[in-house]
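need coordinates for the following:
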Amino acid sequence: MTRPEPSLARELDAALSWWQAAGVTHDFTDDATAWLADATSLAAEASPSAARAKPVDAGSQQAQIAARNTPVSPAEPPRPARRDLLGESPPADLAGFRDWWMTAPALGTANTFPRIAPRGTAGAALMVLVPQPEEGDRERLLDGPQGRLLANIIAATGLDEDAVYIASALPCHTPMADLSALAAGGMDAVTAHHVALAAPQRVLVLGTALTPMLGATDANGLREINHNSGTLPVMVSETLEAMMDMPRLKARFWRRWMEWSASR
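Next up, the predicted model:
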């Protein structure tokens, strides 16, 4: 028994079924051609209303394509509105500042961790400013590994730790703190007032992200802070945490410290 020769219609139907099963639905040449478009869309394209549609302007079409291909820069998060955190009656001395630091509602940056007071006395030979307390601090500022590193640094400088005023720019440990935004929101004025009340002879800032709290620094991280009593020399370096993670930063710190100390 011989098989009947397939008809042309059956061959075309088999070919179209094969291409459709393979996921090929268009013939891409200069223009896309819908081989397997449904009857509804073909009828819509052939309708009189479609024929009367206004042709797309070439220039407008190119502009739309360019707009689609232009990368969109992510919008910057809005900066907090600047506030007068010190109020009309700012603390007049360090004792008053410590009380205000521990209780002022406007300073709340993280409710999970307790506020930690600065330590030291006014007129210290050196003021050390760090971004924030350590995560484990509960009663004493820098009471963990960072504090031990700082104690070793102070001892190596030849200073007595009692002659150093140690403070943080934020009252409590604040994960992922945006120091630049907080400075713009008014914490820079708080820091400036804190430094003025402490009245140290020099200021060591451990954290390059703290520069917005102080203003711009030069290329070497050195500057002076102006206040009512005059100017204070300032050195800005990496954080204690960074120096613990990358020992080479300790060597860099010491080189800059020796240069800074020799110039004062």
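
going by C-alpha atoms from here, please, whenever you check contacts or count neighbours.
Will do.

quick one: contacts of the host helix or strand of Arg252?
In this structure, Arg252 sits in helix 248-262 according to DSSP states H and E. Residues outside helix 248-262 that contact it (CA atoms under 8 Å, 6 or more residues apart in numbering) are 235, 237-238, 242-243.

make a ChimeraX selection of the buried ones in the residues you listed.
Selection of buried members from the contacts of helix 248-262 for ChimeraX, criterion 16 or more other CA atoms under 10 Å:
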select :235,237,238,243
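
narrow the contacts of helix 248-262 to those in strands?
Cross-referencing the contacts of helix 248-262 against strands under DSSP state E gives 235, 237.

looking at the contacts of helix 248-262, which is nearest Trp19?
Set against Trp19, the nearest of these by CA to CA is Ala242 (60.7 Å).

enumerate every residue touching the closest one.
Leu249.

likewise for Gln146?
134, 240-241, 244.

list buried residues within those residues.
Neighbour-count burial (16+ other CA under 10 Å) applied to the contacts of Gln146 gives 134, 240.

strands of this protein, residue ranges please.
With DSSP E applied, the chain shows strands at 26-28, 32-34, 126-130, 164-168, 203-206, 222-227, 230-237, listed in chain order.

so which of these gets nearest Pro105?
That would be strand 164-168 among the strands of the chain, by CA to CA, at 17.3 Å.

spit out the contact partners of the most centrally placed residue in the chain.
For the chain, the residue sitting closest to the mean C-alpha position, by CA atoms, centre = their mean, is Asp178 at 5.6 Å. Asp178 makes contact with no residue, according to CA under 8 Å, 6+ apart.

next, the structure of the following sequence, for comparison with the previous one:
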Amino acid sequence: MGADQTIDWRNTAASALDWWHEAGVDTLVDDVPRDWFTAPEPLVVPSAAPVAPVVAPSAMPTLLADFLAWRSSAEVPEADWSGVSLAAVGPADATVMVLVDCPDRDDGDAGALLSGASGRLLDKMLAAIGLTRDEVHLAAVCAKRPTAGRIQSEVEARLSEIAKHHIGLVAPKRLLLLGNAASRAILGTELQGARGRLHGFNHKTGETGSGSASGEASSETGVVASFHPRFLIEKPAAKAEAWKDLQMLMRGLTSQEGVR
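Just a heads-up that it's a prediction; the model follows:
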């Protein structure tokens, strides 16, 4: 009898056309005749775009005087920030180094770190342990004050590296970290978890150890984390805890009197 004469050829053709369309065929004929026996042209794969080399941060100066000059150069994270860059001050061979987070709001006008109320309280804290500001090396993690006084997370690692290098150039026997940002930069932990013990910091390798540290080894600095003076001004009740921190800082180095 031959083929089934009941097939709906229109639906069959439409179904086939739909299948070819799904397969990516969008035309039935070309504009010019095609030789189906011609070998296809080789596929040309474009070459990958050259990858820009990763530029490592330039090496930091190995002499303190050169480092302090470099600290306000165009190579530091704060170079494009607004404000005044404030250099560290104090003896290059100080026994005690003090590291804060950043300049206070009015420090730029005075041209010195901790020039206002925070600085006056710091002077009293130092006097309580038999020191003056001229005897300590005072520095900040940020040479300029960041927006809203908070260090941006994207530059924390580089600023930490710079601060540790700075400590290595001074090589103090004791380091006082004032505030949360300073604690994170050197100890890698929040102030609340860092307080209450003397940390060991190898100022030659930049490595931090947990537990107590004698600070007597030539490459070891004893580190104490405490409250920033601006916090103590707002929370005077914390001064008793700050005094314990100062006693720990100087234990084994000199005798001390109570905080005034």
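
measure the residue nearest to the centre of the first structure to Leu210 of the first structure for me?
Separation of Asp178 of the first structure from Leu210 of the first structure (CA to CA, to the nearest Å) stands at 10 Å.

all helices for the stretch 51-200 of the first structure, in order.
Per DSSP state H, counting those that start in this stretch, the stretch 51-200 of the first structure carries helices over the ranges 58-69, 94-103, 145-157, 179-182, 188-198.

buried deepest among those, which one?
helix 188-198 (a mean of 20; mean count of other CA atoms under 10 Å).

helices and strands around that one, which ones?
helix 94-103, helix 211-214 (3 or more CA pairs under 8 Å, 6 or more residues apart in numbering; DSSP states H and E).

that one aligns to what range in the second structure?
Counting by TM-score structural alignment, helix 188-198 of the first structure pairs with residues 160-170 of the second structure.

could I get the helices of the stretch 51-200 of the first structure as CSV with distance to Ser229 of the first structure?
Below are the helices of the stretch 51-200 of the first structure laid out as CSV (distance: least, CA to CA, whole Å):
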stretch, distance to Ser229 of the first structure
helix 58-69, 57
helix 94-103, 16
helix 145-157, 26
helix 179-182, 26
helix 188-198, 8
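
of these, which approaches Ala39 of the first structure most closely?
Per CA to CA, nearest to Ala39 of the first structure of the helices of the stretch 51-200 of the first structure: helix 58-69, 27.5 Å.

sorry, back to before: out of the helices and strands packed on helix 188-198 of the first structure, nearest to Arg10 of the first structure?
Arg10 of the first structure sits nearest to helix 211-214 of all those, at 77.6 Å, using CA to CA.

before we move on, the earlier item: how about the helices of the stretch 51-200 of the first structure, which one is nearest Ser263 of the first structure?
Counting by CA to CA, Ser263 of the first structure lies closest to helix 145-157 out of those; the figure is 14.7 Å.

residues in contact with the match of helix 188-198 of the first structure: which ones?
60, 62-64, 67, 92-94, 97, 140-141, 185-186, 203-204, 206.

can you flag the buried ones in those?
60, 64, 67, 92, 94, 97, 140-141, 185-186, 203-204, 206.

how near is the residue mapped onto Ala124 of the first structure from the second structure to Gly149 of the second structure?
Under the alignment (TM-score structural alignment), Ala124 of the first structure pairs with Ala94 in the second structure. From Ala94 of the second structure across to Gly149 of the second structure, the span is 27 Å (CA to CA).

please apply the same query to Gly119 of the second structure.
16 Å.

what of Thr62 of the second structure?
29 Å.

now Gly188 of the second structure
For Gly188 of the second structure, the distance to Gly149 of the second structure equals 19 Å [CA to CA].

what do you get for Lys235 of the second structure?
19 Å.

settle it for me: which of these two has more neighbours?
Gly149 (14 against 11; other CA atoms under 10 Å).

quick one, what contacts that one?
102, 104.

what about it, distance to Leu159 of the second structure?
To Leu159 of the second structure, Gly149 of the second structure is 15 Å away according to CA to CA.

one more: Pro172 of the second structure?
Taking CA to CA, one finds Pro172 of the second structure at 19 Å from Leu159 of the second structure.

in terms of neighbours, single out the busier of these two.
Neighbour comparison, Pro172 of the second structure and Leu159: the larger count goes to Pro172, with 25 against 21 (by other CA under 10 Å).

not counting its neighbours along the chain, what's nearest that one?
Using CA to CA, 6 or more residues apart in numbering and skipping the chain neighbours, the partner closest in space to Pro172 of the second structure is Thr95 (4.8 Å).

show me what contacts the one you found?
136, 172-174.

among those, which two are most distant?
Taking CA to CA, no two of the contacts of Thr95 of the second structure sit farther apart than Val136 and Lys173, at 11.1 Å.

shared neighbours, those two?
95-96.

before we move on, back to that, out of the contacts of Gln146 of the first structure, which comes closest to Leu8 of the first structure?
Nearest to Leu8 of the first structure among the contacts of Gln146 of the first structure, with distances taken as CA to CA, is Glu241, at 79.0 Å.

and that closest one, what pairs with it in the second structure?
By TM-score structural alignment, Glu241 of the first structure lines up with Arg230.

that match and Leu121 of the second structure, how far apart?
Distance, Arg230 of the second structure to Leu121 of the second structure, by CA to CA: 9 Å.

Asp107 of the second structure now?
15 Å.

try Ile233 of the second structure
8 Å.

just Arg71 of the second structure next, same as before
Distance, Arg71 of the second structure to Leu121 of the second structure, using CA to CA: 26 Å.

neighbour count for Val136 and Lys173 of the second structure, which is higher?
Comparing Val136 of the second structure with Lys173 by other CA under 10 Å, the one with more neighbours is Lys173, at 25 against 21.

the more buried one contacts His203, doesn't it?
No. Checked against CA atoms under 8 Å, the pair Lys173 of the second structure and His203 is beyond contact range at 9.8 Å.

what is in contact with those two at once?
Counting by CA under 8 Å, 6+ apart, the shared contacts of Lys173 of the second structure and His203 are 220-221.

now the residue mapped onto Thr208 of the first structure from the second structure: closest residue in space, sequence neighbours ignored.
Under the alignment (TM-score structural alignment), Thr208 of the first structure pairs with Asn180 in the second structure. Once flanking residues are discounted, Asn180 of the second structure sits nearest to Leu191: 4.8 Å by CA to CA, 6+ apart.
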